[in-house]
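In: make a model of this:
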Amino acid sequence: MIDLSSLTLLKGKKALVTGVANDQSIAWGCAKAFNAFGAEVAVTYLNEKAKRFVQPLAEEIRSPLLMPMDLQKPGELEAAFEAVEKKWGTLDIVLHSIAYAPKDDLHGRVVDCSKDGFLVAMELSCWSFIRMAKLAEPLMKNGGTLFTMTYYGSQMVVENYNMMGPVKAALESSARYLAAELGPKNIRVHAISPGPLKTRAASGISEFDKLLQKAQAKAPSRSLVSIDDVGVAVAVLAMNGAKLITGDTLYIDGGYHIMD
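Out: Alright, predicted model coming up:
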């Protein structure tokens, strides 16, 4: 007989959420949902400038850990996982919601991007997820779930998405390989692909408002996704009832990705 409580709650679970920048962040929508379903949530922030926006959010969900994580500063990623291990000794959920590309490379053609810009984008947007999986693996003693955030521009050419398209394609492929490698330890891996959202990261994409209008007009739902829509869906995937779902890129976009 199915234990219905296991399908609706994350009570007792420990989650690490990275990439919260402000109250419009997808990562914040996920952190709120994890907390609402009963999980304890550790939160990271980029730097001291970002901390003033993130700290009130962490306090709102009574986060027991608020830590800096600038992936361009050696050791900060590892220090966050060390703090989690010291505090909890275990981990059930990791959410990677970090992406970056130098503006000049992002706004130009893919064929014109610099080697340095491409490597930075790959390291911070893709390799960092692989590194988080490596650090999380020994802490997920009873299995767990790893999430990363991607976008439709990984599969189709989206105007002005440019270099992030190939980078996100690599991220989605990495999620599949991680799912295969970590599956025997009951660790699931998901690439989550929300529809266009007004976030700080999206502000770096040229003519983003046009992309929002197109998505709303073409999506079967005729509506844009919200950070709360994404958060609840992600939280459900972290529940025991979703234990046999892994390795896919899961779209939360009102069906926009199925339209031509």
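In: C-alpha from now on. contacts and neighbour counts both.
Out: Fine.
In: quick one: contacts for residue 152?
Out: By Cα atoms under 8 Å, 6 or more residues apart in numbering, residue 152 lies in contact with 158, 193, 195, 257.
In: 10 Å instead, please
Out: Listed by Cα atoms under 10 Å, 6 or more residues apart in numbering, the contact partners of residue 152 are 158, 161, 165, 168-169, 192-196, 249, 251, 253, 256-257.
In: of all those, which comes closest to residue 120?
Out: Closest approach between those and residue 120, by Cα to Cα: residue 168, at 13.2 Å.
In: tell me which element the closest one falls in.
Out: Assessed by DSSP states H and E, residue 168 sits inside helix 164-182.
In: and that helix, how far out from the chain's middle?
Out: 13 Å (Cα atoms, centre = their mean, to the nearest Å).
In: can you name every helix or strand that that helix contacts?
Out: The contact analysis (3 or more Cα pairs under 10 Å, 6 or more residues apart in numbering; DSSP states H and E) places helix 164-182 against helix 103-106, helix 115-122, helix 128-136, strand 144-149, strand 187-194, strand 249-252.
In: got a list of contacts for the first one?
Out: Outside helix 103-106, the residues within contact range by Cα under 10 Å, 6+ apart are 100, 111-118, 121, 160-165, 204-206.
In: please give me the structure for this one as well, since I'd like to look at both together:
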Amino acid sequence: MFSLSGRKALVVGIANDQSIAYGCAQALRAQGADLAVTWLNDKAERFVRPLAEDLGAEIMLPLDVARPGQLEAVFGTIADRWGRLDTLVHSIAFAPKADLHGRVVDCSAEGFAMAMDVSVHSFLRMIRSAEPLMPEGGCCLSVSFFGSSRVVRHYNMMGPVKAALESAVRYAAAELGEKGIRVHALSPGPLKTRAASGIDHFDELLAAASERAPIHHLATIEDVGAVAAFLASPEARNLTGGVHDIDGGFSITA
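Out: Purely as a prediction, here's the structure:
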């Protein structure tokens, strides 16, 4: 139905072949996009580089948003190599374990600030860096979770953090809409990813979500990627500011 041939996409957040970011990268590449892929650090590189190479990524770089200068280096390379960017996929989040596993009201100021910086503010920084590379418009995507709007047991501090991310999506969409830059959050139900493994009792949440969802099975990274690719396409040019549930209908149930 649509093509991303010749479009340039940066995908941040691949940790392994089970990552949501990897599902997005696969789908973008399948529709013809050229890819830039990042990994967190040297330890992650040995897992991510082979995946990026298999996808034919033209740019491969480290990116730890907490390390000064790395984000600027990535966008500098994109500017030098491509001169533009059409799609940004931000699929990173972090919270210190001690804060994540405790009550929200007990989380430390330092832990909360770190979670907000990595999970939310880094997306805004990336959008700001992408803006001059999108003179003809583009699409910026991040990843949320329904724990942003409802209390999910054991999701704890990440609930308020994802709520902030979704609000940031709406404000960024409003501010950049006149430039043709669209901003969205992808909100799959529970997925068995490396990041999710840090949440206590996550297997119980997976089972409950599968049971409650009207279609009785969980989303896959391929499902998320398909939505990401569509939102990045010209056919989705009139969509912006959305939080897109990709959860087999789980979010409509009580």
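In: how alike are these chains, TM-score-wise?
Out: The TM-score (TM-score structural alignment, normalised by the length of the second structure) is 0.99; 254 aligned residues with a Cα RMSD of 0.6 Å.
In: just the helices in the second structure please.
Out: Per DSSP state H, the second structure carries helices over the ranges 20-30, 42-54, 70-81, 97-100, 109-116, 122-130, 158-176, 202-212, 221-231.
In: nearest to residue 141 of the second structure, of those helices?
Out: The nearest among the helices of the second structure, by Cα to Cα, is helix 221-231 at 7.5 Å.
In: what's the matching range in the first structure for the closest one?
Out: Residues 227-237 of the first structure are the counterpart of helix 221-231 of the second structure, counting by TM-score structural alignment.
In: ok, average deviation of that stretch from the second structure?
Out: Following the fit onto the second structure, the mean deviation recorded for stretch 227-237 of the first structure is 0.7 Å by mean Cα distance after the TM-score superposition for the first structure.
In: export the helices of the second structure to a markdown table and tack on distance to residue 194 of the second structure?
Out: Below are the helices of the second structure laid out as a markdown table (distance: least, Cα to Cα, whole Å):
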| stretch | distance to residue 194 of the second structure |
| --- | --- |
| helix 20-30 | 10 |
| helix 42-54 | 12 |
| helix 70-81 | 23 |
| helix 97-100 | 14 |
| helix 109-116 | 17 |
| helix 122-130 | 20 |
| helix 158-176 | 15 |
| helix 202-212 | 11 |
| helix 221-231 | 12 |
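In: out of the ones you listed, which one sits most buried?
Out: Most buried of these, by mean neighbour count (mean count of other Cα atoms under 10 Å): helix 20-30, with a mean of 25.
In: just the angle for that helix relative to strand 181-188, thanks.
Out: Per axes from the mean of the first three to the mean of the last three Cα atoms, to 10 degrees, the angle that helix 20-30 of the second structure makes with strand 181-188 is 120 degrees.
In: in the first structure, what range does helix 20-30 of the second structure match?
Out: Going by TM-score structural alignment: helix 20-30 of the second structure matches residues 26-36.
In: now residue 106 of the second structure, nearest residue through space, not along the chain?
Out: residue 99 (7.6 Å; Cα to Cα, 6 or more residues apart in numbering).
In: map the one you found across to the first structure for me.
Out: Using TM-score structural alignment, residue 99 of the second structure sits opposite residue 105 in the first structure.
In: now swap in residue 161 of the second structure and tell me
Out: When the first structure is aligned by TM-score structural alignment, residue 161 of the second structure is paired with residue 167.
In: measure the closest residue to that match other than its chain neighbours to residue 129 of the first structure for me?
Out: Nearest residue to residue 167 of the first structure in three dimensions, chain neighbours excluded: residue 122, at 5.8 Å (Cα to Cα, 6+ apart). In this view, residue 122 of the first structure and residue 129 of the first structure are 10 Å apart by Cα to Cα, to the nearest Å.
In: mind listing the shared neighbours of the two?
Out: Counting by Cα under 10 Å, 6+ apart, the common neighbours of residue 122 of the first structure and residue 129 are residue 171.
In: give the contact list for the match of residue 161 of the second structure.
Out: Contact analysis of residue 167 of the first structure by Cα under 10 Å, 6+ apart lists 99-101, 118-119, 121-127, 150, 153-154.
In: hmm, residue 168 of the first structure is touching residue 157, no?
Out: No. The pair residue 168 of the first structure / residue 157 is not scored as a contact, 11.9 Å apart, by Cα atoms under 10 Å.
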